[in-house]
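> Here is a sequence together with a model predicted from it:
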Amino acid sequence: MAAIRQTFFQECEEQLAELETGLLSIESGDSDHDTVNAVFRAVHSIKGGAGAFGLDELVRFAHTFETALDLVRSGRIEADAALVRLMLRSSDTLADLVRVSRDGGAMDDQRVAHLHDELTRIADPDAATAAPAVSAPEASVDQTANAGEAGDDDGFVPLQVSFDGLLGGDADAEPVAADSIFRIWFRPKPELYAKANDAAKILREICSLGEADIACDVSAVPVLAELDPEGAYLSWTIRLVTGLGEDAVREVFEFVEFDCEFTVEQEMPADPVFDFEPEPVAAVLDQAASLAEGEAEAPAIPQKVMDRIAEVAVKDAAPAKPAAGGQSAQAQASQTIRVDLDRVDRLIDLVGELVINQSMLTQRVTEAGIARLSEVAVGLDDLEQLTREIQDSVMAIRAQPVRPIFQRMSRVVREVAEMTGKSVRLVTEGEACEVDKTVIERLADPLTHMIRNAIDHGLETPEERVETGKPEQGSVRLTAAHRSGRVVIEVADDGAGINRQRVLEKAVANGLVDPNAQLSDGEIDDLIFHPGFSTAGSVSDVSGRGVGMDVVKSSIQALGGRISIASQPGAGSTFTMSLPLTLAVLDGMVVNVAGQTLVVPLTAIVETLQPKEADVHGLGETSRVVSMRGAFLPLIDVGHELGYREAETDPLDGVAIMVETENRAQSVLLVDSIVGQQQVVIKSLEANYGHVFGVAAATILGDGQVAVIVDVDAVVAGRRAEPDLANRKRTAA
C-alpha cells in the first residue's frame, strides 16, 4: 500500500501541473472546451484517488472545486477574470492539501473554509457557509446472503439500488424519457485493485447519476482452493435511468479506463410494435421442449415484428462507435515507466566510472607505444564512441524540461502580488528547455528569491506606473534557453530599475564601500549580492531582512553557474543565470600550467593560437593585451592568476586560448601547453573540500591524476577586479 500511495502522490504532481497549465491558458484567453475538460479531469482524478486512501479533507475540497469547474464546463457560468483568479487560488490550496496529505503537517482551516464558501456560492449564492462533508449518497441495497438462492442459474446476483431524490426530483416527478436509459457492463482487471481502486466506488458513482438496477455476475469465481487473492472475477451489468448524457456515464470510468473493461450502450426507445403481452414462462418452456423433440412446428413470427427488425437493421448499419476502455484506448496508453531516481543516479555514476576507465585504458595504450592504426587502437576508438553514446543516452534520462519549476513560479507571483498590492503578469518562454534534474531541483529557491525581489523591489505600484505612462499591470518575464552548451535563465521585469544612488548610499552606510570609491554601474549592481545587504526601508513578509540575493548567488555558484545583472533606470532589470546542462560530464581541453594539469571547458573555447611578439602589447603597469583581427583582447596568465607561480610567463613560450564568457566578452588565456581534448567526469569540489577561486570542479584523468576544471568566467572577472594575489594563492593551494 505504501508503494501504491507513493504512486498516487506522484500522479497528483502531474495532475496539479496539468491543472495549473490549463488555468493559466484559460486566464490568457484560451478557454476552449478541451482545456476546460483537461482542468476538470485533473481535479476529478485527484478526488478519485484521494477517496481510495480515505483522505477526506482532500476529497471534500476537490469535490467542491470539481463542482464549480463542471459549471464552467457545461457553459452555465462564464470563466471571467475574477473566477479564474479564484480557481488559481483554489489550485494552490489543492496543492497544499496534497502536500499535507503526503508529508503531514497542518493546513490553514480558515483559508480552506473561505475558499470552499466562495466555490460553493458560484453554484448557489445562498449556500451555507459551513463546509459540508462530501460523501456518496447512501444506497439502499437489498441482497440475499446466499447468492445461490437469490441469483439465477447463470450466477447473476441482482442488486436493487434505490437513490431517492438524487436528481432533485421526487416520487411524483415526470418519468424519464426512454432515450435516457443506458445498459452498462463493467468488469475490473486485477490492475484496478492493485492501484487501490474499489469497484464499489465506481458502482456508487454510476448510481449517483440516476436510478440504477445492478446485477453482479459471480459465475467466474473459482472454488476456494483455486482462488487468486489478487485476481478479479466479478463483473456487473447495470441498467441506468438518468437525465444525463452518455458522456457523463463514460466519465465515471476515466480514472480507471485502462484498468477495466466496460461498455456503455443506450437502450432503444420503447416501440409499440413490441408492446405485446408475453406468454407465461411455463408455456414457453413447454413449447421449447416440444420443438427440441420435433413434436411441434416453430411459431410464426408476426409480420409487423419482421418489418420492425428490418427497419432497425438498416438504421444501425453505420459503423459502431468504439467503446471507451477497449483495445483502441489501451493501444494509446503512454509508453512510459516509473523508475526510482536512486537507480538512475546509480546508472549515471556507473557510466561516469566507465568514462574514466575508458580514458585510463586509452592512456595505457598510448604509453605502451601501440600504433594508432593497430587493431587495439581502432578498438579503443570504437569503445570511446560507444561510451559517449551510452553517456548521452543515460544523461537524456535525467534531462527534464524546466516547465514544472516555471509553473511553480506562477503561484509565487500571485502570492507576492497579493501581499504587495501590485498587479503582476508572469510571462514564460522556453519552458521546453531541458536541464539535468539535479539542476532543476536546486533552482527552486534561487528563482523564488529573484521573483519576489523583482515584484517587491523592481515593480512600481499601479498608481506609480500610471503616472509614468506605463500599463497598470507590471510584467515579470521568465525565460530559458540553451547557449554554448549551457542553459541561460533570465528573470526580467519592466519596473523602475535599480536605484544605484540608493544602493551606493546604503553600501557606504554599512561600511561595504569607501565613501571616496569610484564604482562602475556594474560594480554598484553587484553590491546587492553582498550578505545582509538590503535597501528595504522596513521588514515585511516579503523582504527587508537582507537575506535573499546572497543566497541566490551562493546557490548558483554551487551549481557551477554564474549570475549577472543588467539594469536600466525606468525600464527594469534583468538577472541572468548561466548554468551547466548537467552536473555529470563535460568535454574539456586538457592543458598544462606551471607543472599542473587543468581542464578548460570546451564550450568556452573559441580558438587556440600561438602568440606572436608583434601582437602582444602592454597596458598599464601589469596588464597585457593581444591584438586579434583588429581588436585588443585581455591576456590572462592562468598560472599566475590561480597562484601557481609568482611571475607571469612570457607569452611567446606558451599557447593562447581565446575564450568567450557568458556575457559574450572575449579574452585570451595563456597556458604552457595543450595535452588534448577529452570528455571528463565532473566531481564536486565544494562538496568534498570547499570553494576555490577560479575552479569550477575537479575530475579524474586517464592516468588517475586529479585535475581541476577552470571556471573561465571567474578567472576573467577576477582579472578585471584584481583580487588579492596572496588570497588567490592561499585558496588555490
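Done, it's in.

> From here on, just use CA atoms for contacts and neighbour counts.
Fine.

> starting at the chain centroid, how far to the one helix or strand Glu118 maps to?
Assigned by DSSP states H and E, Glu118 falls within helix 109-123. Relative to the mean C-alpha coordinate of its chain, helix 109-123 is positioned 28 Å out (CA atoms, centre = their mean, to the nearest Å).

> ok, structure two:
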Amino acid sequence: MSFDHLRATYFEESAELLESAYAQLSALAEDRADGDTLHALFRAIHSIKGGGGAFGFTRLVGLAHVMETLLDRMRDGSLAATPDRVALLLKATDALADFLGAEQREDAMPAGAEDALIAALGAMVEAPGNGAPPPAMAEAAAPAAKPGTGWRILFRPHAALFRHANEPLLLIRALRALGPLAVTPLLDRLPGLEALEPEDAVLAWTLDLAAPVPRGQVEEIFEFVVDDCDLAIEPLVPAVEQPVLAEAQAQAAAPPAGARAEQPAAVQSVRVDVAKVDRLVNLVGELVINQAMLLQLGSAVPPEVCPGLVAGLETLSQHLRELQEGVMAIRTQPVKSVFSRMPRLVRELSAQLGKEVRLVVTGEATEIDKTVVEQLADPLTHLLRNALDHGLEAPDQREAAGKPRQGTVHLSAEQRGGRILIELSDDGRGIDRARVLARARERGIVASDAVLTDAEIDELIFMPGFSTAAVVSAVSGRGVGMDVVRRNIQSLGGRITVESRLGEGSRFVLSLPLTLAVMDGLVVSVGREAYILPISAIVESLRPRPQDIHDVVGRGQVLSIRGAYIPLLALHRVFGVADAVTDPSRGIVVIAETDHAGRIGLLVDDLVGQHQVVVKSMEENYGPIPGIGGATILGNGRVALILDVAGLAEPAERTRAARPSAMPAAALH
C-alpha cells in the first residue's frame, strides 16, 4: 500500500472521527451524555493524534495531546464536564479540524494559532477539579492479580515512543479503567545520568491486570504503540490451566439468571474507492436498459415458440432489481456528514454577529445518494448564514419583541416517497415583503406598477444580485448566495421553496431525489412521444367524465374529483406535441402529488406501463430545463424525457393561489 494511499485513508478516517467527536461534545453540551460519551470522545481524539504522529504532524499532535490529557482527567472523575470545559474542547476540536484540513491541502496553519488553546487547556488540566478524587497513582497498593482472573502485560517502549506522540501514562490509566492493576517498573535499560536523553523512553513495565476481560480489549489499548514497543500479553495462569481461565471469563461475562443480555454483532466494513462504486452503478444501469430491451423483444415472441423465455425474463428482472437496490445502498450515506459541519458555522457566525443562537438538528441518520450529499454543503452553508444574518434578530430586539434572547434554527432531513426533504427554519423576523418588493423595484427587477402575490415576492430573494442588506459586511450584502443555492439544488434535480411569516420566521424546504441513478417510472404516451413520470409522485390515474372538467376564466381547466378541484395540465401543450388527445374525457388524467403545490392532474393519451429506468442527466449537457428531471433510454432504444412534476406544477400553483378554496359557480363554464 503506497504512502499516498495511507495518507488519504488517515484523512478519511479522521473526518469520521471528527464527526464522532462533535457528536459526543454535543451530547455533553446538551446534557445527553451517558457512561461511554467521554470514553468515545477520548478514543476519537486519541486516534487522530496517533495517526498524526505517524505522519509527523507535530503541531496537530501537540494540540491533541493536551486535549487528551484534559479528557483523561474528566474520564477518571477528577474534573467534571462543566460547560466551560466542554466549550473549550469544542474550540479545540474546531482547531484540530483546521489542522487536518491544512495538512490535507499540504498547507501551513498560521504560526502560533494553537498556542492560546493549548495554554487554556493546560490551565484547566492543572486547575483543582470539582469531580470525584482521582485514583491514587501509587500502583503498589493495587490488589495482586489472582490466577485465572486477568492478563500479564510486558510493555517495553522503544526509545522513539515519545517522539511519536505516545504517552505510557495514558495507556496505564486506560488499563486501570478495566480493573485492578499492579504496575512494576523495569529499570534494566535505565542509563547513567551522563548518557540520559530526555526525549528517549527508557523505562519498561510489567502490568498485571486483575480483570477477566477479553484479550482483544487489552490489545485495543496498545493499538497505536505496537510499532513503537515490544509487547507481550499472557494469561496470569500456566498454559495447562487455560480451560479454567476460559470458564472463569465466561462465567464473569454471563448475565444474571433470568436476564438476556444480547451483544450486538460487530459491524464489519471495507473501504472502496468511490470511482469503483460509480463504475458498478453505471454497469447496473446498462443492465437495466438491456433487460428492458430483452423484455421488449420477448413480448414479440409467441409463448409457444419459447415457453421458458417469459419466466426467465421475469426472474432476471427480479434479480436485477435486487442487485440495483444493493448497489444503491452502497452509494447512500447519512446526511450527518454534512449536518455535522453546521454547529461550528453557527458558533463562529453567532459570535461574529453578536447573536445568541441554538441549532437543533434532527434526521441526520437519513440516507441519501453520496453524489447528492457531497454537493449539499455549499447550499446549506448559504442558507444557514442567511438565517443567522437576515433571519434572526439581535438579542435585545428579540427581547423587545417578546421572544427569547436566544434564537432557534432547526435543520432536519426526512425521506418522503422517492425524495429527500431537507428543511431549515428559524424563529426570526421573517421576510419583510414590502422591503423586498421596494428593493426589487429600485433595482429594476420588477416593474413599478406590477402587482405580485406573496409567493412571487418571496421568489425574488433567489434573483441574482438581489440583497436587502443596507450595509455590505463580511457575512452578506453583496447579493451572492440565494441564487447560487437555487442553481446548485436544481443541478441535482431538486428544487427549493420558501415559506415565511413576518415576525415569526422563515422555512426553506429542499426537495432532492433519493438517488440520481435508477428509478421506477410510469411510461405515458402523448401523441407519438413517450414520457416518464416518477412512480413515487403518482397518486392515481383515471378517465374523467365530461361534466367533471371545468374551465376557469383566464386560468385554464380544473378537474372536479371527490369535492376538490385539481388544476389540469395538458402535456401536449407544454411540449408542443401534435396529434395528441386534447379532450380530457377521451384521454387519461394522471394525478400527481408535489411537495409544495399539492396535487395536479396531467393529461396524457395513454399509460404504456411501469418500468425501472436509468436516469441520465440533462443538466450536464444542456443546463437545467424547467419541468424536466432527466432522460432515459427505453426498451425500444428511443430516448424519453423524465418529468419533474413539481417543476410542471409551478404555473398551476400560481393558479391555485389566485383561486379561492370554494370556487364560485360563476367562475366555472
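Structure's in. What do you need? As the structure is a computational prediction, the values presented were derived from the model and not from experiment.

> how big is the offset of the helix holding Glu118 of the first structure relative to the second structure?
Here helix 109-123 of the first structure, set against the second structure after superposition, deviates by a mean of 2.1 Å using mean CA distance after the TM-score superposition for the first structure.

> Now do the buried residues in that helix.
Using 16 or more other CA atoms under 10 Å as the test for burial, helix 109-123 of the first structure gives Val112, Ala113, Leu115, His116, Asp117, Glu118, Leu119, Thr120, Ile122, Ala123.

> Can you tell me, leaving aside adjacent residues, what's nearest to the equivalent of Ala444 of the first structure over in the second structure?
By TM-score structural alignment, Ala444 of the first structure lines up with Ala377 in the second structure. Closest residue in space to Ala377 of the second structure, ignoring its immediate chain neighbours: Val338 at 5.9 Å, by CA to CA, 6 or more residues apart in numbering.

> and that neighbour, which of the three is it?
In three-state terms, and counting by DSSP: H, G, I helix; E, B strand; the rest coil, Val338 of the second structure is helix.

> now do Ser538 of the first structure
coil.

> Gly62 of the second structure versus the counterpart of it in the second structure, what's the distance?
Aligning on TM-score structural alignment places Ser538 of the first structure opposite Val471 in the second structure. Per CA to CA, to the nearest Å, Val471 of the second structure is found 41 Å from Gly62 of the second structure.

> got a list of what the match of Ser538 of the first structure touches?
Contact partners of Val471 of the second structure, counting by CA atoms under 8 Å, 6 or more residues apart in numbering, are Gly477.

> quick one: the helices in the stretch 301-450 of the second structure?
According to DSSP state H, counting those that start in this stretch, the stretch 301-450 of the second structure carries its helices in the segments 307-331, 336-339, 342-353, 370-374, 377-386, 395-400, 433-442.

> Just tell me the aligned range of the third one in the first structure.
Counterpart in the first structure of helix 342-353 of the second structure, with TM-score structural alignment as the criterion, is residues 409-420.

> post-alignment, the matching stretch versus the second structure, mean distance?
Using mean CA distance after the TM-score superposition for the first structure, the mean distance for stretch 409-420 of the first structure is 1.1 Å.

> mind checking the SS state of Glu219 of the second structure?
Three-state call for Glu219 of the second structure (three-state DSSP): helix.

> Tally up the residues packed near it, please.
Neighbourhood size, Glu219 of the second structure [other CA atoms under 10 Å]: 15.

> ok, it to Leu634 of the second structure distance?
56 Å.

> now the residue nearest the centre of the second structure, nearest residue through space, not along the chain?
Nearest residue to the geometric centre of the second structure (CA atoms, centre = their mean): Val335, 1.6 Å. Counting by CA to CA, 6+ apart, Val335 of the second structure lies nearest to Glu364, which is 5.4 Å off, once chain neighbours are set aside.

> got it, and Gln391 of the first structure?
Val351 (6.2 Å).

> which residue in the second structure lines up with that neighbour?
So, by TM-score structural alignment, Val351 of the first structure is matched to Val284.

> Let me see the contact set for its match.
Per CA under 8 Å, 6+ apart, neighbours of Val284 of the second structure: Leu320, Leu323, Gln324.

> average distance between the helix or strand containing it and the first structure?
Using DSSP H and E, Val284 of the second structure sits within helix 274-298. With mean CA distance after the TM-score superposition for the first structure, helix 274-298 of the second structure departs from the first structure by a mean of 0.7 Å once superposed.

> count of neighbours near the aligned partner of Pro471 of the first structure in the second structure?
Applying TM-score structural alignment, one finds that Pro471 of the first structure aligns to Pro404 in the second structure. Counted by other CA under 10 Å, the residues lying close to Pro404 of the second structure total 15.

> Please verify my assumption that Pro404 of the second structure contacts Arg398.
Yes: counting by CA atoms under 8 Å, Arg398 is a contact partner of Pro404 of the second structure at 6.3 Å.

> which one in the first structure is aligned with the residue nearest to Val335 of the second structure?
In the first structure, the residue matched to Glu364 of the second structure (TM-score structural alignment) is Glu431.

> Helices of the stretch 451-600 of the second structure, residue ranges please.
454-459, 482-491, 571-575.

> Quick one: closest of these to Leu437 of the second structure.
Of all the helices of the stretch 451-600 of the second structure, it is helix 454-459 that lies closest to Leu437 of the second structure, at 6.4 Å by CA to CA.

> For Ala665 of the first structure, give its distance to Ala147 of the first structure.
On the measure of CA to CA, Ala665 of the first structure and Ala147 of the first structure end up 83 Å apart.
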